[in-house]
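K.L.:
Provided below are the primary sequence and the corresponding predicted coordinates.
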Amino acid sequence: MESPRCPMARRVPAPDGGWSWLVLAGAFSVYFVCEGIENSFGLVSAEIIQQLGASRQSIGWIVSLKCACMFFVCPLSALVCRLVDVRLVGAAAGCLTFLGFFAASFASQTWHLFLTVGMVTGPGVGTCFLICMVTICTYFDRLRATASGIALCGSGLGGLALSPLVAHLINRYGWQGTLLLSSAIYLHTVPCCLLMRPLQPQPEQHADQSPEQPKTSTSESRVLNGDSPISRHNPAEAADAAVTAATTNGANPGSASSAGWLADSLLGPLPCLPALPFPTCLPPSAEHNVGAAAAAAATTVCRQLRRCRNPALLAFHASRFLLASAAPAFFAYTADRCLHLGFGQGRAAALLAVLSACSMAGRLGFGCLGDRGLASPLAIYGLALLAGGCLVGASLAAKGFAALAACLGAAWCFVGGAVSLTTLITVYLDGTRRLFYVFARQSIFQGFGVLLGPPLAGAVFDKTGSYNATFVLIGASLATSGLLVLGIYLLLPARTVG
């Protein structure tokens, strides 16, 4: 059915196979490289503290600027991707990540790293992540959470493989040589992003219906039977679609579920927009008008920001804000905490590898659990973050390396599992339309979170001389993030996806 607001709207069904697996392999590789290097950066930062005499707070600012630029660049990347092929944008972003670390290898002062690692590599990594995540959402529907979990497992496997490698490179070439070689590893993101081929649009098919014997189209019958992708991932859209289909076929609208009306009252009406990665409602004559396309994209971004007035979306963004403030700080200071406790660089690298392996297991397991529909992804997400935060706090009571690794590994298994459900919850709350702009809206909140978290955590250590208060703060942020999502679960009328 054509959109009343976008008469030229076209849909592209998610193939769930074929080229989708190459897209998934490319996204997995991007996460392997980028997250693997990022998770291992704590080993490099410990060397920077010793060699350059940097404070923990300044190290926090390096991590904070990098992650903040990753998130803040997403709205701009979404606008650029509307005008340029996403594969070219991804390739350029991969080159940007290389240039940042390459320049950082010649740094002699801390502020050099602010500019290179923070403000050059960060935007490149953020653009690559945005393209990979949205492309996965458009290529997968039935296996969306599983595919997201598999792609995000790349970060765990990357940390598992690259942490020992980074430790070896530091011992052999120093931190500057390690950054130089890491820049070469970043170049592998270029061919991976070239696999993100956009789906080709297909005009919707309409069945001719006679007034005497109205026919129900296949898509309408799937909606009425609760078997559409929207019904699996967005109860509000499913109920509204069911009412529309029932009315078209002469049924009583009151017989449809009231979940759509209740969810709309909580979330606000969802815009009726095309399902393409970079859809446009412009007439054909304006399709190639860069100014008109940019104006339409900017209008969409403003519309997405206005949706933050909805309480459920606002709570979810607040949860993402807290998670974004805690996770980078956790990885920035875990290795240094291990060294501070006297365990040595070898065990610090081993701890990062354990965390990456646990995160990978959690992301894959929770992703499969989310697709099976055995429980609400909102409930799983909230409980996982709550458990992860409590375990991070419990790690303060660990007496030895094994106990510390067990507590932090279990914590990051839960946190990694929660992250794998992010795309499923995003589609649940926002639908599958305008996903680039939806993720860009989320990235703004996450960007402010990472600006706050690592510097604050470093300042707490500089003030107290101990990581106890720092990790209490990280655990509290994770637990509060989970509680906010549990609040959404209790407020929404439909508590399961499926």
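P.N.:
In hand now; what should we look at? Residues are numbered from 1 along each chain as shown.

K.L.:
contacts and neighbour counts: CA atoms only from here.
P.N.:
Fine.

K.L.:
next helix or strand past the longest helix that the chain contains?
P.N.:
Criterion DSSP state H: the longest helix present in the chain is helix 144-186. Later in the chain than helix 144-186, the nearest helix or strand by DSSP states H and E is helix 189-193.

K.L.:
contacting residues around that following helix?
P.N.:
Applying C-alpha atoms under 8 Å, 6 or more residues apart in numbering, the external contacts of helix 189-193 come out as 25-27, 29-30, 33, 87, 90-95, 128, 131-132.

K.L.:
Okay, one more to line up with it:
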Amino acid sequence: MAAPKRTLYISPPDGGWGWMIVAGCFLVTICTRAVTRCISIFFVEFQTYFAQDYAQTAWIHSIVDCVTMLCVLSFLPSSIPLSPIEKARNLISITDKKSSPLGSVISNHLSCQVGIMLGGLLASTGLILSSFATSLKHLYLTLGVLTGLGFALCYSPAIAMVGKYFNKRRALAYGIATSGSGIGTFILAPVVQLLIEQFSWRGALLILGGFVLNLCVCGALMRPITLKEDHKNLPKQDSVSKTPKENLPSLSLCSPLLKECTQSCLCCSLQQEYHFLLIADFVVFATSILFMAYGCSPLFVYLVPYALSVGVSHQQAAFLMSILGVINIVGNVTFGWLTDRRCLKNSRYVCYLFAVGLDGLCYLFLPMLQSFPLLVPFSCTFGYFDGAYVTLIPVVTAEVVGTTSLSSALGVVYFLHAVPYLVSPPIAGWLVDTTGSYTAAFLLCGFSMIFSSILLSFARLLKKMKTSQVQSLDEDAGPKLQLWPNGTVAYSVAGELDHKDEDIMTSGVPGYHT
């Protein structure tokens, strides 16, 4: 497959076709994240039809989220794609591309456009096959693994493409793009409930399978772009690439050495690509992501069942998900726009902590809200700040690791969502089955998100204290010594001779002390 034509830009265009990329990403988040959230509306239907408890039924939603986030790192698009012909001709320079080992299969061989289309086909197939399920294990495989894998192929390339097209207005672009999950939830939640009532859960899944095929259209919008900094890093053709085809068999004599060199280059490339994993700031940020992801996932599984358990009707419970979605849009867009302002541009990190902490506080009050009029303000508050911190995750990640490693770091951050997304809904379901109420499950989620915010706050505070302490020590030390690039103190011959002359002149003066 021929590589698509790429336009060379000195810097991200911050507009133009970039807005079409944002629109495509917006549709991708509707078809992936919004559909995933609406799976919770099927929760009671699955539980009743298959006569299973909360914990076992919750595994369906957990597997979808886990597979999606687990595969995000593997299928994250390379920032320097190569065509298959270029790879075949250049055996060594292939290791210099910035890509994860599995990600190269999709993003380099097939391009982001084809990858998203393939993901749409897989996700649609999973939903259609789920409509014929005869057990929960069947749903684990089709609705969980197959659909989640398709969503993973679509979600991460779309998010990364927005970062390639925008720089100055990146927060606003991410806010608009990720708001698709909110508006999609707002529209799909009552529609899915209506479909279940009209066609049963099997017919609703079949219709959703057809709807998800729109991901193929989204993939067609993802026009590749090559920035100047990427163009400079493109591997140059060497003597190996210029070797005629008839002379290629002669290279087999040195294939063991070439293989060893290729493996060494691959290790160096991966080490250079993921060097941020050893940065202390990123380690703390990644740890906080684990606790945040554990807390945020169960609500989208248990909000509808909890509302039904306190006497809310099915339509009202679905409407709560719609409110959560539409307010999520407001949080996406307004926080993206506000944090781009000059007054808050340097406080994005603090805004992220504030949003995560308030979502945790909302969890703590949820067990006391046992009527529809009380659950509406909760959905508004939680939805707003959920949209706020989701928008800021790529921005904060770029602040921690820099824009050069943003694609790889963003893949790792989404990858870290996998394990909490997998275990948190079943754990919450187990607590509901054990205690007979949702209180313990919601409190655990709330404290997990609050701890995530506190952890990052303390890390930020310690870093500022350490920086101020180093600056004060530098001021007390007086003029700084000149350093060589390797970190050693520069040696001044002239200064040393002057110092020796001064010692000779003053050595005979009585009472003189250095």
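P.N.:
On my side now, so go ahead. No experiment lies behind these values; they were computed from the predicted model shown.

K.L.:
Mind checking the TM-score on these two?
P.N.:
For this chain pair, the superposition-based TM-score is 0.77 by TM-score structural alignment, normalised by the length of the first structure; 412 aligned residues with a C-alpha RMSD of 2.6 Å.

K.L.:
sorry, back to before: of the contacts of helix 189-193 of the first structure, which belong to helices?
P.N.:
Using DSSP H, those in helices are 25-27, 29-30, 33, 87, 90-95, 128, 131-132.

K.L.:
re earlier: over which residues of the second structure does the longest helix of the first structure lie when aligned?
P.N.:
Using TM-score structural alignment, the residues of the second structure aligned to helix 144-186 of the first structure are 170-212.

K.L.:
Which residues are in contact with residue 14 of the second structure?
P.N.:
Per C-alpha under 8 Å, 6+ apart, neighbours of residue 14 of the second structure: 165, 166, 167, 168, 169, 170.

K.L.:
of these, which stay in contact in the first structure?
P.N.:
Retained in the first structure: 165, 166, 167, 168, 169, out of those (criterion both residues aligned by TM-score structural alignment, their matches' C-alpha atoms under 8 Å).

K.L.:
would TSV of those residues with distance to residue 204 of the second structure be doable?
P.N.:
Compiled in TSV, those are given as follows (distance: C-alpha to C-alpha, whole Å):
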residue	distance to residue 204 of the second structure
165	36
166	37
167	40
168	42
169	38
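
K.L.:
Now which residue in the first structure aligns to residue 389 of the second structure?
P.N.:
Aligned against the first structure - with TM-score structural alignment as the criterion - residue 389 of the second structure pairs with residue 418.

K.L.:
in which helix or strand would I find its match?
P.N.:
helix 401-420.

K.L.:
Which helix or strand lies directly C-terminal to that helix?
P.N.:
As assigned by DSSP H and E, the chain's next helix or strand after helix 401-420 of the first structure is helix 422-430.

K.L.:
could you pull out the helices for the stretch 1-150 of the first structure?
P.N.:
19-39, 41-52, 56-83, 86-104, 110-113, 122-139, 144-186 (DSSP state H, counting those that start in this stretch).

K.L.:
Who are the packing partners of the third one?
P.N.:
If contacts are counted by 3 or more C-alpha pairs under 8 Å, 6 or more residues apart in numbering; DSSP states H and E, helix 56-83 of the first structure sits against helix 41-52, helix 122-139, helix 290-306, helix 311-340, helix 435-464.

K.L.:
at 7 Å instead, please
P.N.:
helix 122-139, helix 290-306, helix 435-464 (3 or more C-alpha pairs under 7 Å, 6 or more residues apart in numbering; DSSP states H and E).

K.L.:
and the angle from that helix to helix 41-52?
P.N.:
130 degrees (axes from the mean of the first three to the mean of the last three C-alpha atoms, to 10 degrees).

K.L.:
between helix 56-83 of the first structure and helix 86-104, how big is the angle?
P.N.:
150 degrees.

K.L.:
Give me the neighbour count for the match of residue 389 of the second structure.
P.N.:
28 (other C-alpha atoms under 10 Å).

K.L.:
show me what contacts it?
P.N.:
381, 384, 385 (C-alpha atoms under 7 Å, 6 or more residues apart in numbering).
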